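Visitor: What would the 3D arrangement of this be:
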Amino acid sequence: MPAPSAPPGERTWSIAEVAEEFGVTHRTVRHYEELGLLTPQRRGTTRVYHRRDRTRLALVLRGRRLGFPLEEIRTIIDLYDAPRGRRSQLEYVLAQIDDRRADLEQRRRDLEAALAELDGFERRCREDLARLG
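Guide: Predicted coordinates:
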């Protein structure tokens, strides 16, 4: 998908500015571009980022923080541009949230079980150590 042209006078950002603002490396920004998640304009060899790119990068990073794989993030972002627009995106996102929540809740149960097992093991070790004097 070609990068959209900005209206005259619209603020643009360099890769350095975008990377610094979002706390990521230039390499990360270029990687998201290679995957088609960002589509900066090119002026020669210079990448020019517009508001749309910054919004998409924010969505990608939020999705990553929530544990979504990049392909799911791409689908969610691309749905925003689909004919049904926000409704299809929101329906899809809600289904993904349900799946992600179930996964995280299972992980929490697994962690709680592992911690309980560690607590019991630690207690037995301390008791054995106390008996040994």
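Visitor: switch to C-alpha atoms for all contacts and neighbour counts from now on
Guide: Fine.
Visitor: how about the strands of the chain, start to end?
Guide: 41-43, 46-48 (DSSP state E).
Visitor: I have a second one here; can you model it like the first so I can compare?
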Amino acid sequence: MTSPSTTAAPGAVDPASPTWTIAEVAEEFGVTHRTVRHYEDLGLISPERRGTTRVYHRRDRTRLGLILRGKRLGFPLEEIRTIIDLYDAPRGRRSQLEYVLAQIDERREDLEQRRRDLEAALSELTEFERRCRSDLERMA
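Guide: As a prediction, this is how the structure comes out:
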């Protein structure tokens, strides 16, 4: 963690709050600098700029953690953006949670359908293998 700055621009984050560099954030979350910059380019995170240096605050780290969790769960980035942005909405956490629950239901249904499709494909493959082995035995 880097040392907090002692001065802040109007409207900036509390200068006494801890900050992190892109290297520290990338290492903490196990991603590349390029990945962190990509999420910044998409507007999903918005670190403070001090010259050419990116300065990450607690909010950026929280958002990055949510982005990566959403990606692990298979949510597209636009859905992740909506979920994260809802936190800042007037109804805040409640609207975010209601939306996330609806998205979880959709994601779960999609994954369960994929599982059914995989099970059907595996079953078909097993049956095909059985027939091939049987044909091979008859040839011997």
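Visitor: circling back to that earlier point, can you tell me which of the strands of structure 1 is nearest to Gly23 of structure 1?
Guide: strand 46-48 (17.8 Å; Cα to Cα).
Visitor: Which residue numbers in structure 2 does that closest one align to?
Guide: Under TM-score structural alignment, strand 46-48 of structure 1 corresponds to residues 53-55 of structure 2.
Visitor: starting at the chain centroid, how far to the matching stretch?
Guide: 22 Å (Cα atoms, centre = their mean, to the nearest Å).
Visitor: can you check stretch 23-40 of structure 2 too?
Guide: On Cα atoms, centre = their mean, the centre of stretch 23-40 of structure 2 falls 12 Å from that of its chain.
Visitor: Which part of structure 1 matches it?
Guide: Stretch 23-40 of structure 2 covers residues 16-33 of structure 1 once aligned (TM-score structural alignment).
Visitor: Could you count how many residues lie near Pro47 of structure 2?
Guide: Pro47 of structure 2: 22 surrounding residues under other Cα atoms under 10 Å.
Visitor: residue contacts, it?
Guide: Glu40, Arg54, Val55, Tyr56, His57, Asp60 (Cα atoms under 8 Å, 6 or more residues apart in numbering).
Visitor: Which among these count as buried?
Guide: The neighbour count (16 or more other Cα atoms under 10 Å) marks Arg54, Val55, Tyr56, His57, Asp60 as buried among the contacts of Pro47 of structure 2.
Visitor: quick one: buried residues of stretch 85-95 of structure 1?
Guide: So for stretch 85-95 of structure 1, counting by 16+ other Cα under 10 Å, buried means Ser88, Gln89, Val93.
Visitor: and what of stretch 109-117 of structure 2?
Guide: Of the residues in stretch 109-117 of structure 2, none is buried (16+ other Cα under 10 Å).
Visitor: Which residue numbers in structure 1 does that stretch align to?
Guide: By TM-score structural alignment, stretch 109-117 of structure 2 lines up with residues 102-110 in structure 1.
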